[in-house]
Structures are given as C-alpha cells and as structure tokens.
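> From the sequence below, what's the structure:
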Amino acid sequence: MRPRRSVNSAWILSVMLASWLAFGPAAGAESDPLPAVKQWESRMVSVGRTVCDLLGRPESTDQLLAQVYYDGTRVFFQMADYTNDASWVACAQRAEAVYRDRYVLPTQGAVPGHWNFTRGLAMDYLRSGDPASRRAVMLLAENAAFARDGTPPAWTMPAEDSREVAYAILSYLDAESVGAPRRARLAMLVEQALGHLDQWFGARTAPVITPFMAGLTAEALIKYYEQTRDPRIPPAIKLALNWLWAHAWISEKEAFWYDSRDTSAASPDLNLLIAPAYAWLYHQTGDSLYRDTGDRIFAGGVKYAWLGDGKHFNQNYRWSFDYVKWRRTTGSMQLHTRAAAVIGDGRDSD
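As a prediction, the model looks like this:
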C-alpha cells in the first residue's frame, strides 16, 4: 500500500478560497443584498451636506452643539472613509471645531456623561496627529461625568445610568487608542454594563427597559470584546437581542418602542442604534436569524427615521456603518471558518 502523504493545510485553504472566488458571487456582489442600503447611502449624502452647511454658519455655540450631538465628528469621518470622498473631512473638522474647541477644551473635558464623545476626536488624531484632538480625548476620559476616577461605583450601578457607563467605556478605549494606559476602572464599568443587560433582560429588575440604551451598551461591550475577547459578552448580547426582538419590536411600525412605559409608541429614529448589534451577532455566529432581524430593523430605520437636524442624523449614522460592514463581511469570514474546520491541523488522523 502506498504511504499517505501529509496534507498542507495552507494549500487546501488557498484552493478553497480560490474556488469560492471563481465560482461564488462576483466581486462586490452579495448573496444576501442589504435592504435599503441605497436609500441609506442617498440620505447620508443629502442630509449630511445639509448638516455640514449648517455647521459653517455663524450660529451660537448652543445651536451648533445641538447639530453635533451623538458625535458628528465621528459621523463625518466615517462618511469620508465609506465614500472615499475627502470633502467630508472638512465637515468633520467643522463639527470638531464646535465640539472640541468651543466645548471640550474650554471645560477641560468636564462635560455631562451623555456628552462624552471621544471617537471622532480619536479618529482625527490618528489621521492628522493634531495634539489638540488627543488632549481632548484624554480630558474627556479623565473628567467627563461618570468617567472620573473618583466616581462612586454605586452611582452607575442602576440600568438608568447605562448610557453614561457605555460612553465612559468607549472614552477609555479611545484614550488607549491615542496612547493612554488602561484605566483601572474599565473592568468595573464593563462589569456594570453587563449588569445593566442583566437588569433589563435577565433578572428583569430594571423598572424601565429602553431599547436604544441597550444598543449603546452593546456598542461599548462589542468594542471592549474586540480588544479582550471577554467570553461573557456574546451570550449577554444574544440574550438582549432575543428579548428585544420578541418583546419590544412593533412589526407593523418597523421599529422598537421607545421604552417599556408605552409599548405602543414606536421610535424608528433609534433603530440604527440597535441594528448593528444584530449584524455583529450574525457576523460572529453565522445564524441567519440575526441577519434577517437585523435587516428588518435597519430597513425600518432607513425608511422612517426623521433626519431633520444634526442630532437625529448623527443618531442614525453613528454606528450604522458597522452594520453595513458586518453584514458584508460575514460570508468570507464563515468560509474561512469552515475551511479551517475541514483542514484541522493538516495531519493524518490514522
């Protein structure tokens, strides 16, 4: 009998990938086309231009701050990356000139917890090296309400403070991205964020459930998971998403209710703060349930969200770029996973 030859796993993987490229979907095509993505892109450009123009007007600081709430700087940088159109960078700089130069730096970062927006500033520093943006990130991570080291843990334990906890977590991670050391409080805040999900969807001890707050918590935990692979996070997010879809989704209105005090009032403006978590879970698991539910949430938000000011525009485009990214990359990730499972370690089994 001829001896069996060992199999080169890298060679098999390359053959499988080549076969998929040759016989699978054409470049740029999708086996599961994204619903409403063209409308999402169209509104991004048209409304984004309106908001950008408004930021160039000689309005009061308060009026302009209302247009950058939910991190307008981040939104415009993401638009520049997504469209490959550098003109949006100028819009990001306008938003930054309002938020960073007229609010964060003058207050030394001592802003309310729900105004702690560091991602756009970190993106600017990593692109341009502007030390003012790095300083602003550091100040927010150190001095924003609920992010300060001296904040008693009891203040942020209730789920009603989940948004402030989520933003503090993101500010710590963004500060790390521009060179800060890991904050000792980060692990405690992550523990609290997981506790907020449990208060809403596990123990059910929270008096009010607010779906978009759960979306913000999921965003922060996913960002933390990307760095740590904390095994507690995927099942906690899965529990939350299953509960929200089963109990908080209003099918005929294509939106979640705003909170559990009135389960008839739909809030499609907030869909896109929640949909990316479903795309992430689909990306992680390959379970089409999360693809299909996420697509319905995304489509409802795109169709019915009101984008009449910068705040609502930023709400809808703050995290939804990740929805599109995770939906479009899952197929190739699953192929790699299946190929690796077939290949094993490349050694004969007998």
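> Every contact and neighbour count from this point should use C-alpha atoms.
OK.
> Isn't G109 up against L139?
Yes. G109 lies in contact with L139 (C-alpha atoms under 8 Å); the separation is 4.6 Å.
> Mutual contacts of those two, please.
Residues touching both G109 and L139 (C-alpha atoms under 8 Å, 6 or more residues apart in numbering): there are none.
> and the closest residue to R327 other than its chain neighbours, helix, strand or coil?
Nearest residue to R327 in three dimensions, chain neighbours excluded: A279, at 5.7 Å (C-alpha to C-alpha, 6 or more residues apart in numbering). Here A279 is recorded as helix under DSSP: H, G, I helix; E, B strand; the rest coil.
> wait, what's in contact with A279?
290-291, 294, 323-324, 326-327.
> Please generate a structure for the following sequence too, so the two can be compared:
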Amino acid sequence: MAHLAFLVLAVTSPTWGSTAAVPPIPQFERWEANMVSYGLKYAAELAAHRDDADVTPLIETAVYYDAARTYHQIGTYTGDPQWRQPMLDAIHVYRDRFVIPNGYDVAGHVLFSDGMLLHLIATGDAISRETVLQMAAKDRWTRPDSPIPLDGAGGTRETAYALKALINARAIDGIQRPRIAVAVDGIIQHIDQWFVSKTAELRPFFIGLALEALIAADEAEPDPRILPAVRFACDGLWDRMWVAEAGAFRYTDNEKAGTDPTADLNLLIAPAYAWVYRRTGDARYLERGDLAFAGGVRAAYLDGVKQFHQNYRWSFAYVAWRSQPPLTVRSARRASAEKKAPVAVRPAAPVVDTAPWRDGIAAALREHGRWPVVIELPLLGDLAEVSVVAVTSSGVDAEHRGNVLPVRWHEITDADLARLGQLALPDEAPALDLAWRLAGAAKDKRTRDAIGYRLLKVDEQRFRALSAPSAAP
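From the prediction side, this is the model:
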C-alpha cells in the first residue's frame, strides 16, 4: 500500500512553493494561475463533449495524459470541490467509454491508471478498483503472459505506463506481479541504451515518463539501483539535450524527428531533478530542476488540452518535493540534535483541546477511508509521508510503507496538528479554525494559507475575523 500513499502525497503535500529551509520556486505563482485558468476552460469543454458520439478525439486530446489525475490533483491542491466533476467526467470518458468497452486492453500509449486509483482513494469506487486490477491483468503491455518485450528503449513510454499500472494494481490488492521487476529492469536497460551504449534515440519527454515510473517503483518498494539510474539519466539529459538560451530540452536528438527545444514538455522531466535533489541534497539538481520548471512554465504552450495535461500530470510532484528540505539535510539535522540531546524529548502536548481534530479526522475517514498527510513519526524521528487510517481518543494511526504506526496526541507538534486539521471536512469549521491558528503559531505559512482557503469557503465571517491584524497569532 506504500505506493498508494506516495501517489496521493505527491499531489497533496501540506507545504507548497517554499519553506524557510528552501528557496522559492521560480514561476510558482504563474504555474498556479495557469493551472486554474486553463483548467477551468478545459473542464468546461470536457463537460460539454463528454458524450460525443466519437470517443476517439476525446481519448487523444481531452483526457490524454490522464485528465482524471490532473483534475483530482488540482482539486486536492486548491481544496475547491468544483474540480470533482471534471475528474468524474474524465473517468466517464476514459474508463466507461474506452477502457471497459475495449475489454481492459488498450494501446500502451493511452494506458492511464493513476486517475482511477486516485478516484478509488477519494470515493471508494468499486468500478475504478476493478478497472485498475483488470488493466493489470488483461492489457497487452501488462498481462503476465504478454509477449511484448520491455527491454527496448523504443517502447519506453509504454513500458513506463505499464509499470505504473502494475504498481497501482499491487497497491490495491497487495499481490506482487513479476512483470513489475521486468519493467523496472527494462527501463534501467533503456537508460543504458540512451547514455552508455548510445544506441537509442533520445526523446527527453519519453525519458521523463520513464523516470516518473522508476521513481514510483522505488517509492513503493525501494530498489538501490533506481536513485543512481535516475541521477545518471538526469545528468545525461542535461549534458546532451538542454538548450540554455531556450530554457528547454530539445525534442529529440534526431534531425528527421526534430531537434528544436520544446518548453511545453519540460514539466514531464523537471520533477525527476527535484526528486534527485530531495534524495541527495546535491544543489546542481535544485538549480537544474528550477531552470527546467521555470522554462516550462514561462514558455509552455497551453492553448491545447493535451498540452495542459502534460504540464500538470506530474508537476505537482515537483512542487511538493521541491518545497521540502532534502532528506539528507533532515538526517544531518536530526543527527546534530541527537548529539546535543542524547535523550529524545517529545513535543509538548498541544495547548488546545484535540477533540475537534478527532471529530474532523473521524469524519474524513468515514468519507474517504484514509487520508494522506506529512507529519513527524516519533518512531522515525523525522517527517514522513503517511496515510492516516484511524483516529482514537489517544491519537492517530498512520500507515507508512505498509506498517501501521500509532502517533499519540502528546507526540504531535503544533505544525503537525495544523496539517492534520486539513483532514476536517468542509463542515468542520472548529477544526479548521484551530488549525489556522496553530499553523500561524508554527510559522507554517503554506499550511495556514491552505487551511484559510478552506475556512473562507465554509465560514467567511469567521475567516475575516481570524485574518484581521489584531487576531493574528
């Protein structure tokens, strides 16, 4: 189940844009603005055409690059419920009108499973659950007896989507599928073909899709080969395909296919640099990721729905990873703290009553079954990406890498309690009220802004009173 939590957390990190420990993300505000303005435009178009007689143009444009995933991510990021319907429209077109009628066996370049997994997580929908499982069992690229080899770089896009589909199915039923290892091995061989033997054509956005799948595989089930492989590919892409004056990667290295830089594909690639930076702390990947992200946002062509989804399918992960200090920095800080204080001191108990959180989290769990959040796990002594699966009078139960760990109320910091406050459903205004105050006290501006956005929607008068200068914590 670890990948299930990872997939959601890649789009729902509680701190966005920057923190005190990391510099601001360039072009971040423009990325946010484009997300909403273009997203609303294409959501309206999808609503108007979801039942067009010919579904093929919709599959090739309106829902290509997994529109359900994109719209779910926007809704989660903004906290705005209006994005739920576009997600459902995309599910209707892709799942109900395309995948199921085709017997769960679709071409590899349109094998999109993330959106349906997110739909399952958000709603518990049995049809999305079954569709993800059936695609893993029956699609020509994923089924156990598939004759299609996965070791050729020419099929890297399809291999990447197949790997994601297999991982997503395993996240649902816990069943290990041998073709996962075949796909991981295949993509690692592709990296060799691109950057060692140099026998395969370079298409940076295909490579970005492959790296996304490898990263998902590593987050679900750590593999010591993956970080070095992703890092090596990022280096090779930068050395051979980055065009500094254009702020973009070249489309290919093949003159016949086109070698012009294409900024609107940058955001399929940039998150890999953020992930390597987060895992290693190497500032080169921070700098290169920022250049790729900023170039993509600044020069992307968004007047096509396909291009919109290619820009927003994975860029939420860039923002989430880039907004957090590298894991190596956290480890160093923790080691330094342990030197100064050999005996661990638990955070003081919150000075406010935790009952509103218990009520709000319990309501969220009844609605959704589980909820992703980033909090400090005392057992690890560090921030961790978890799914909250239960709440009791003594604390919460957090699932991390397949293990359910108890986190007691007295172990939860003010900042973490504020993040947990976001689990409250929209009608749980008291929890949002207190969460907003605690986020301010903890100087966690991004969390406070996110909570304030939700509070504004459920109790505007209370929000105005809280945000008045005299009421600031």
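> TM value for the aligned chains?
Overlay of the two chains. TM-score (TM-score structural alignment, normalised by the length of structure 1): 0.87; 318 aligned residues with a C-alpha RMSD of 1.8 Å.
> Closest one of the contacts of A279 of structure 1 to E164 of structure 1?
E164 of structure 1 lies nearest to Y323 out of the contacts of A279 of structure 1, by C-alpha to C-alpha, at 22.6 Å.
> burial measure for that closest one, as a count.
For Y323 of structure 1, the number of neighbouring residues by other C-alpha atoms under 10 Å comes to 23.
> now for it: what does it line up with in structure 2?
Per TM-score structural alignment, the equivalent position to Y323 of structure 1 in structure 2 is Y318.
> so its match is in which element?
helix 315-322 (DSSP states H and E).
> That helix vs structure 1, average offset?
After superposition onto structure 1, helix 315-322 of structure 2 lies on average 0.3 Å away from the residues it aligns with, using mean C-alpha distance after the TM-score superposition for structure 1.
> so which strand or helix has R358 of structure 2?
Short version, using DSSP H and E: R358 of structure 2 is in helix 355-368.
> So which elements touch the helix or strand following that helix?
For helix 355-368 of structure 2, the succeeding helix or strand toward the C-terminus, using DSSP H and E, is strand 371-377. Under the contact criterion of 3 or more C-alpha pairs under 8 Å, 6 or more residues apart in numbering; DSSP states H and E, strand 371-377 of structure 2 touches helix 2-9, strand 382-391, helix 414-421.
> most tightly surrounded among these?
When these are scored by mean count of other C-alpha atoms under 10 Å, the highest mean neighbour count falls to helix 414-421 (a mean of 25).
> Report the inter-axis angle for that one versus strand 382-391.
40 degrees (axes from the mean of the first three to the mean of the last three C-alpha atoms, to 10 degrees).
> what's around A48 of structure 2, how many residues?
11.
> The equivalent of it over in structure 1 sits in which helix or strand?
Using TM-score structural alignment, the partner of A48 of structure 2 in structure 1 is R57. Following DSSP H and E, one finds R57 of structure 1 outside all helices and strands.
> again with R296 of structure 1
Going by DSSP H and E, R296 of structure 1 is in helix 288-304.
> same check, this time on A183 of structure 2
helix 178-195.
> give me the stretch of structure 1 that that helix matches.
By TM-score structural alignment, helix 178-195 of structure 2 lines up with residues 184-201 in structure 1.
> Show me which residues of that stretch are buried.
Within stretch 184-201 of structure 1, the residues that count as buried by 16 or more other C-alpha atoms under 10 Å are 185-186, 189-190, 192-201.
> With stretch 297-316 of structure 2 instead?
Going by 16+ other C-alpha under 10 Å, stretch 297-316 of structure 2 has these buried residues: 297-298, 300-302, 305-316.
> related to what we said a few turns ago, mind checking how far the corresponding residue of structure 2 for the residue nearest to R327 of structure 1 is from V55 of structure 2?
Applying TM-score structural alignment, one finds that A279 of structure 1 aligns to A274 in structure 2. In this view, A274 of structure 2 and V55 of structure 2 are 36 Å apart by C-alpha to C-alpha, to the nearest Å.
> picking up where we left off before, any idea how far the match of Y323 of structure 1 lies from T142 of structure 2?
27 Å.
> what does I74 of structure 2 give?
29 Å.
> Tell me which of these two has more neighbours.
T142 (29 against 25).
> So which elements touch the host helix or strand of A44 of structure 2?
Following DSSP H and E, one finds A44 of structure 2 within helix 28-49. With contacts taken as 3+ C-alpha pairs under 8 Å, 6+ apart, helix 28-49 of structure 2 sits against helix 67-78, helix 84-91, helix 283-299, helix 305-312.
> Indicate which one of the ones you listed is closest to A162 of structure 2.
Using C-alpha to C-alpha, those put helix 67-78 closest to A162 of structure 2, at 16.2 Å.
> whereabouts in structure 1 does stretch 159-169 of structure 2 align?
Under TM-score structural alignment, the match for stretch 159-169 of structure 2 is residues 165-175.
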